[in-house]
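A.B. asks: Quick one: sequence and predicted model below, then my questions.
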Amino acid sequence: MDFITILFIGIGLAMDASAVSLAKGMSLDKDQVKKCAFILALAFGFFQALMPAIGYYAGSHFAEYIQSIDHWIAFILLSLIGINMIREGKEEKENEVKIHSIPFKDILLLAIATSIDALAVGVSFAFLKVNLFLAITTIGITTFILSFVCVLFGKKLGCLFEKYAEYLGGIILILLGIRILIEHLFF
């Protein structure tokens, strides 16, 4: 598998993380956006690189088990975090407080939820004899860059929709979870 193909796989895998980054960026405090963007992008890039490595070594039996429930795990995690964002948006509206950081547990859950599909990709890499180091490095860096940029872009959008940024971010996460669920159940 050539580098360009791996790069496009990395971009495809990074789309969920990018959408989540955009949603989270909308609600961040202006003073903390770059720090949070770096931390979020680092977590997403790390897990997007880690999951194919795990899949590569775990083999197809483990991937078949995960593939049967990965969409449910992603749907539940993204929906719960989205509902929490909407709830926080309501509290924020009442208290007029911006989010200064993203809790570690949310970062961890989001990183796992958006990278579960990469596990199965890792299994396919093993069958195709892909250079694992090149693949996980490319996927990780691609996800990091796209996620970082999307947090910054999300902040710009958040400034436009400041009153509703938390609601919009939460809705995006829930819709992303629903999309993942529908794609896996029906396509």
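C.D. replies: The structure has been received and is ready for your questions.
A.B. asks: from here on, contacts and neighbour counts on C-alpha atoms
C.D. replies: Noted.
A.B. asks: how about the residue nearest to Leu50 when sequence neighbours are not counted, what does it touch?
C.D. replies: Leaving out its chain neighbours, the residue that sits closest to Leu50 by C-alpha to C-alpha, 6 or more residues apart in numbering is Ile136, at 7.2 Å. By C-alpha atoms under 8 Å, 6 or more residues apart in numbering, the residues touching Ile136 are 48-50, 52-53.
A.B. asks: also this one, for the comparison:
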Amino acid sequence: MKIEHIISELLPLFIMAFALGLDAFSVSLGMGMITLKQRQIFYIGIIIGIFHIIMPFIGIMLGRFLSEQFGSITTIVGSILLMGLGFHIVYSSMSHDDEYRSVPAGGSLLLFAFSVSMDSFSVGLSLGIYGARTFVTILIFGVVSMMLTWIGLLIGRRVQSILGTYGEVLGGIILVGFGIKLLFSV
């Protein structure tokens, strides 16, 4: 396998993982403004990373099934889903100023991780329709989201929460761009 082929396959996945992880990063910035122990930061990042592996995996499996059943129409649906998700993220980040500011633990941490990884399910659905490599994709999504969560929590201690809104907008715009790219590859 040539290095150019590997880069052309992995680079879009890393960019998409970054876009998806910006949601967790943005919320973590706000959450990082409260006093957190290093152990709490580590645990929160791990849980969010795990959810960013589980949710796209479920989406990819469902997307592959739909692709096998309905053919190329599912690629169009997948691209529209990505664009819709991106527009929704941009819209919701501009219409809400309230940041999540309490430290999640136990069940609330699981609910928090689930909520910031829902977009990964939708993207996984689109990637399953498109035929992405499952293991590599979900591993990249999980690791990047975990790292961005840790970075967000650590930076949140020192930075104002306004950056969180811009991070979500950027993530939404990137997802719209990938939806358009997928649509034109049909």
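C.D. replies: Now that the structure is in, tell me what you want to look at. On a predicted model such as this, the values are computed, not experimentally measured, just so you know.
A.B. asks: Centroid-nearest residue for structure 2?
C.D. replies: The centroid of structure 2 falls nearest to Leu20 when counting by C-alpha atoms, centre = their mean (2.1 Å).
A.B. asks: ok, which stretches of structure 2 are helices?
C.D. replies: Per DSSP state H, structure 2 carries helices over the ranges 3-31, 38-70, 73-95, 107-130, 134-156, 162-184.
A.B. asks: Mind giving me the packing neighbours of the longest one?
C.D. replies: The one in question is helix 38-70 of structure 2. Helices and strands in packing contact with helix 38-70 of structure 2 are listed as helix 73-95, helix 107-130, helix 134-156; criterion 3 or more C-alpha pairs under 8 Å, 6 or more residues apart in numbering; DSSP states H and E.
A.B. asks: Quick one: closest of these to Leu13 of structure 2.
C.D. replies: Set against Leu13 of structure 2 and scored by C-alpha to C-alpha, the helices and strands packed on helix 38-70 of structure 2 come closest in helix 134-156, at 6.6 Å.
A.B. asks: in the superposed pair, what's the mean gap between the closest one and structure 1?
C.D. replies: Its aligned residues in structure 1 lie a mean 0.6 Å from helix 134-156 of structure 2 after superposition (mean C-alpha distance after the TM-score superposition for structure 1).
A.B. asks: now the angle between helix 38-70 and that helix, please.
C.D. replies: With axes from the mean of the first three to the mean of the last three C-alpha atoms, to 10 degrees as the basis, helix 134-156 of structure 2 and helix 38-70 are set at 150 degrees to each other.
A.B. asks: Now check structure 2 for the residue matching Phe148 of structure 1.
C.D. replies: Aligning on TM-score structural alignment places Phe148 of structure 1 opposite Trp150 in structure 2.
A.B. asks: same deal with Ala23 of structure 1?
C.D. replies: Using TM-score structural alignment, the partner of Ala23 of structure 1 in structure 2 is Gly30.
A.B. asks: Which residues are in contact with that match?
C.D. replies: Contacts for Gly30 of structure 2 (C-alpha under 8 Å, 6+ apart) come out as 99-101, 153, 156, 161, 164.
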